[in-house]
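Fold the stuff below for me.
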Amino acid sequence: MKSIVDPSKITPPEPTGLLDRPRLIERIKRNEAKRLTLIIAQAAQGKSSLAASYVKAAHRPCAWVNLDPVDSDPVNLFLAITSSLQQSVKSTDFSSLLSYPSVSMGPKEPALLFRDWSTAILDHITVPTLLLLDGLDQLPSDSPSFQFLSSFVEHLHPPLHLLVLSREVPPFRLEELRVKQDAFLLTNRDLAFNMDETRSFFLALRGIELSPRALQRIHTTTGGWIGGLVLISHALEAIDPAMREAFVLHSIPSVFKGHVFDYFTEEVFSSQPEFLKDFLIKSSIFDPVDPQIVDSLLDTNNSLQILEQCAKKNLFVQPGFGGKQGRIYRYHPLFRDFLNLKLNTDLSEDSKRQLLLKAGSACKAVGEAEEAIKFYLKARAYEEAALLIQDLGMQLINMGRTSVLSQWLNEFPKPLIKKNPWLLLYLSMTRRFTQASKNLISLRSALDLFEKEENISGQLLCIALLMEG
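I've put the predicted structure just below:
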């Protein structure tokens, strides 16, 4: 086992090229008395940059460890931590700990062994010190290093404060720590740029001046995701300043989405297991994503667990409240666009149509008739859509939602509408105060069809509208 750690492993990044985040740094400072700070957010959300800015502003030594899979071995992790402390805390000699794991091995249970390792480190800390572990998600969830870190957190006390950066929620007793006011947590929502930060990022940092309308368009498209803002800024820097405003307002350029999609492919999607790729691609047809409906779509019963794991891993999946199970999820808009593109390129036309049909049936089964109609129309399953519209149409009209009904009817082939008296009736009612001559023709046709079907209620509605006309 090597006792010398690569210097790059214990060197913090320079906080350059990104905006200072005083509102977040101040929040971290206000919680320094707690044992633990966790910054848990998706890829390219500025975790390391924020931490580097905080360290630069801190008035105490900081030991930084850049984690990688090698640290799954708790001995390697112990050596990385002690080497970083040795380099950063000049007032204390940690050299005796650099060989400590090898001489402390023995018949002890791991829990007792890791307790001894933890107290050995903590007993050496005599001045206010920050220990920062960057990239905890690099360690497999079943890594024995997590047992060591759990023991370390359990025995952690001032003057040492631990700050952890990760894309995934670590297997610590996080809720218990938060209840005890021992942990402070920042997530995607906290790290996302607000409008003021978006404006400052483009103007002060990149020298790109944009109108409030253009900035709002960018902010809405990216959801404040820092990686997206950086990619857009690169795209804007490459074009004539006079063209930038139109470039943003008329369409988020395909070159930008191309860069984002390449990023998702390399950093997020390609490393996932095949079953999860398939799950994400097919479930992306929903927005929001209701686990119960996805279960029906994919013939499974664990969609809730899969989505919860994706949210914990920060795979651009955000939880929310709603749906039949009280829990819904949303994919980041750009990630959803990426998944939709994969859906359109990876599935045949027939497979896509079957998926849309099944999505319509899944929504119908849980009483989501409007969503079902949308999917049936996309699948060109007009008969199924017409049956639902027949039941729902009058309710929408009474609610004043004729524009929704009109939009659906416009997606039907005209010959199908002419054969269906209810669709003819609803079409007339959506243009009740316009196109009077067309309405009279449609209503007479609907009345004839209702008479052939001996449908009294339909006949009465047509007669009432004809009299009104």
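
For the rest of this, base every contact and every neighbour count on C-alpha atoms.
Fine.

And Ala238, how far from Val294?
42 Å (CA to CA, to the nearest Å).

What degree of burial does Ala80 show, as a neighbour count?
27 (other CA atoms under 10 Å).

make that Tyr426, sorry
Residues contacting Tyr426 under the criterion other CA under 10 Å number 25.

residues in contact with it?
By CA atoms under 8 Å, 6 or more residues apart in numbering, the contact set of Tyr426 is 393-394, 405.

Tell me the one among those nearest to Gln216.
For those, the closest approach to Gln216 (CA to CA) belongs to Leu405, at 30.6 Å.

Sequence B follows; please return its structure for comparison with A:
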Amino acid sequence: MNEGLHRKLTLISASAGFGKTTLVSEWRASCDRPVAWLSMDEGDNDPACFLSYLVASLQTIAPNMGEGILGLLQSPEALPIESLLIPLLNEISAIQTPFVLVLDDYHVIKASPIDQAISLLIERMPAQMHLVITSREDPHLPIARLRARDQLTEVRFKDLRFTFSESAEFLKQVMCLSLTREEIGLLESRTEGWVAGLQLAALSMLGHTDKASFIMSFSGSHHYILDYLLEEVLQQQSAAIQTFLLRTSILDRMCGPLCDAVLNSGTEANLIPDFTGQKILEYLERTNLFIVPLDHERKWYRYHHLFADLLRKRLQLNTTQT
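Predicted coordinates for the structure are as follows:
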């Protein structure tokens, strides 16, 4: 992240539970630049509300910044967010000290005017400013253009997943578990370095005397993992995406045509406009929905092991109930 400060944007994009916010918080503590922090929530989809919170976060860097804009936001006549952002950019340009703005949990933003405003902010960003965005999915920003211009630093699943040594240190130092190398290796492999999965597995083991047997049977159907993935991931998806996930969970590897064959039903096909298996797979990859690409051509994918366990368990339950 330090090496990316010369670029405009650092994007930290990965599934739930990969420690995105923790990473930025720890980096912030050691960063030699002032950091303005804005944690996003669903209420920030209102452009006026978003802009007022944005100004408030920037005022931690420059106390008098944006006072005129906050006054305009009280006007009964709604003003386009872009027209308010331009004077804010001019004020940012007057800041002499390099600083960082963090937009945490950007995935909750669904309002296109805010995406457009952030795109404008990035395009006209003064050199002394650097933007960090954490998100469970890639935001609707000009990511490809920024990447092509070397203006983007990306931190993703492969960067955030714990290695064997990191998993061993976490389980021993943080979770106070004494495990053999083989047991740690099994957990690291099963969770694929997913830190939330490691933590939930460790919590589950606290009441077990036979830890080796527990690790051998550990899966996405364990109640801690099940609850987390249900609440934080599966239930956040539309009915159409849930149907796709459940129906295709029977596949160890999948591509667009294979998913189409599995879903060979007019009912499922009509759930999503312009539905094709390939488009949905690309959507799942873009939204970091516990899907792992198996090539660089966006053809073959698989689900994260624990997520696949959950989906198959839910599919079996739904089949039994019907």
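
one step back: show me which of Ala238 and Val294 of structure 1 is the more surrounded one.
Legend: neighbour count by other CA under 10 Å for Ala238 of structure 1 and Val294, higher for Val294 (24 against 9).

In structure 2, what stretch matches the helix or strand harbouring the more buried one?
Secondary structure from DSSP states H and E places Val294 of structure 1 in helix 291-298. Across structure 2, the stretch matching helix 291-298 of structure 1 (TM-score structural alignment) is residues 256-263.

The counterpart of Leu54 of structure 2 in structure 1 and Leu132 of structure 1: what is the separation?
Using TM-score structural alignment, the partner of Leu54 of structure 2 in structure 1 is Ile81. Between Ile81 of structure 1 and Leu132 of structure 1 the computed distance is 9 Å (CA to CA).

Now do the shared contacts for the two.
Joint contacts of Ile81 of structure 1 and Leu132 (CA under 8 Å, 6+ apart) are 63-65.

Which residues are in contact with the equivalent of Arg190 of structure 2 over in structure 1?
Matched to structure 1 by TM-score structural alignment, Arg190 of structure 2 sits across from Thr221. Residues counted as contacts of Thr221 of structure 1 (CA under 8 Å, 6+ apart) are 333-334.

Pull the contacting residues for whichever residue in structure 1 pairs up with Glu285 of structure 2.
Aligned by TM-score structural alignment, Glu285 of structure 2 pairs with Ala311 of structure 1. By CA under 8 Å, 6+ apart, Ala311 of structure 1 lies in contact with 317-319.

one step back: my guess is the match of Leu54 of structure 2 contacts Val65, does it?
Yes. Counting by CA atoms under 8 Å, Ile81 of structure 1 does reach Val65; the two are 6.6 Å apart.

shared neighbours of those two, which are they?
Leu131.

that older thread, give the buried subset of the shared contacts of Ile81 and Leu132 of structure 1 as a PyMOL selection command.
What follows is the PyMOL syntax for the buried subset of the shared contacts of Ile81 and Leu132 of structure 1, where burial is set by 16 or more other CA atoms under 10 Å:
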select buried, resi 63+64+65
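
Show me the shared contacts of Ile81 and Leu132 of structure 1 that map onto strands.
63-65 (DSSP state E).

Any chance of TSV for these, columns distance to Arg35 of structure 1?
Listed next are these as TSV, based on distance: CA to CA, whole Å:
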residue	distance to Arg35 of structure 1
Ala63	15
Trp64	16
Val65	18
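
Show me what Thr10 of structure 2 lines up with in structure 1.
Correspondence of Thr10 of structure 2 to structure 1, assessed by TM-score structural alignment: Thr37.

how many other residues sit next to that match?
By other CA under 10 Å, neighbour count at Thr37 of structure 1 equals 21.

Would you mind measuring from Leu177 of structure 2 to Arg33 of structure 2?
37 Å.

One more: Phe290 of structure 2?
Distance, Phe290 of structure 2 to Arg33 of structure 2, by CA to CA: 34 Å.

give the contact list for Phe78 of structure 1.
When contacts are counted by CA under 8 Å, 6+ apart, Phe78 of structure 1 touches 101, 117.

Next, find the distance separating it from Tyr100 of structure 1.
Phe78 of structure 1 sits 9 Å away from Tyr100 of structure 1, going by CA to CA.

now do Leu447 of structure 1
Separation of Leu447 of structure 1 from Tyr100 of structure 1 (CA to CA) stands at 91 Å.

show me what contacts the residue sitting nearest the centre point of structure 2?
Centroid-nearest residue in structure 2, with CA atoms, centre = their mean: Arg136, separated by 1.6 Å. Counting by CA under 8 Å, 6+ apart, Arg136 of structure 2 touches 13-16, 105-107, 287-288.

from the residues you listed, which is closest to Leu120 of structure 2?
Of these, the one sitting nearest to Leu120 of structure 2 (CA to CA) turns out to be Tyr106, at 16.1 Å.

Which residue, other than its chain neighbours, is closest to the corresponding residue of structure 1 for the closest one?
Mapped onto structure 1 by TM-score structural alignment, Tyr106 of structure 2 lines up with Leu136. Using CA to CA, 6 or more residues apart in numbering and skipping residues adjacent in sequence, the residue nearest Leu136 of structure 1 is Ser166, 5.0 Å away.

Show me what the helix or strand where Cys363 of structure 1 lies is packed against.
Element membership of Cys363 of structure 1, judged by DSSP H and E, is helix 349-365. With contacts taken as 3 or more CA pairs under 8 Å, 6 or more residues apart in numbering; DSSP states H and E, helix 349-365 of structure 1 sits against helix 291-298, helix 369-378.

With distance to Ser428 of structure 1 as new columns, can those helices be given to me in JSON lines?
Shown next, in JSON lines, are these (distance: least, CA to CA, whole Å):
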{"stretch": "helix 291-298", "distance to Ser428 of structure 1": "34"}
{"stretch": "helix 369-378", "distance to Ser428 of structure 1": "20"}
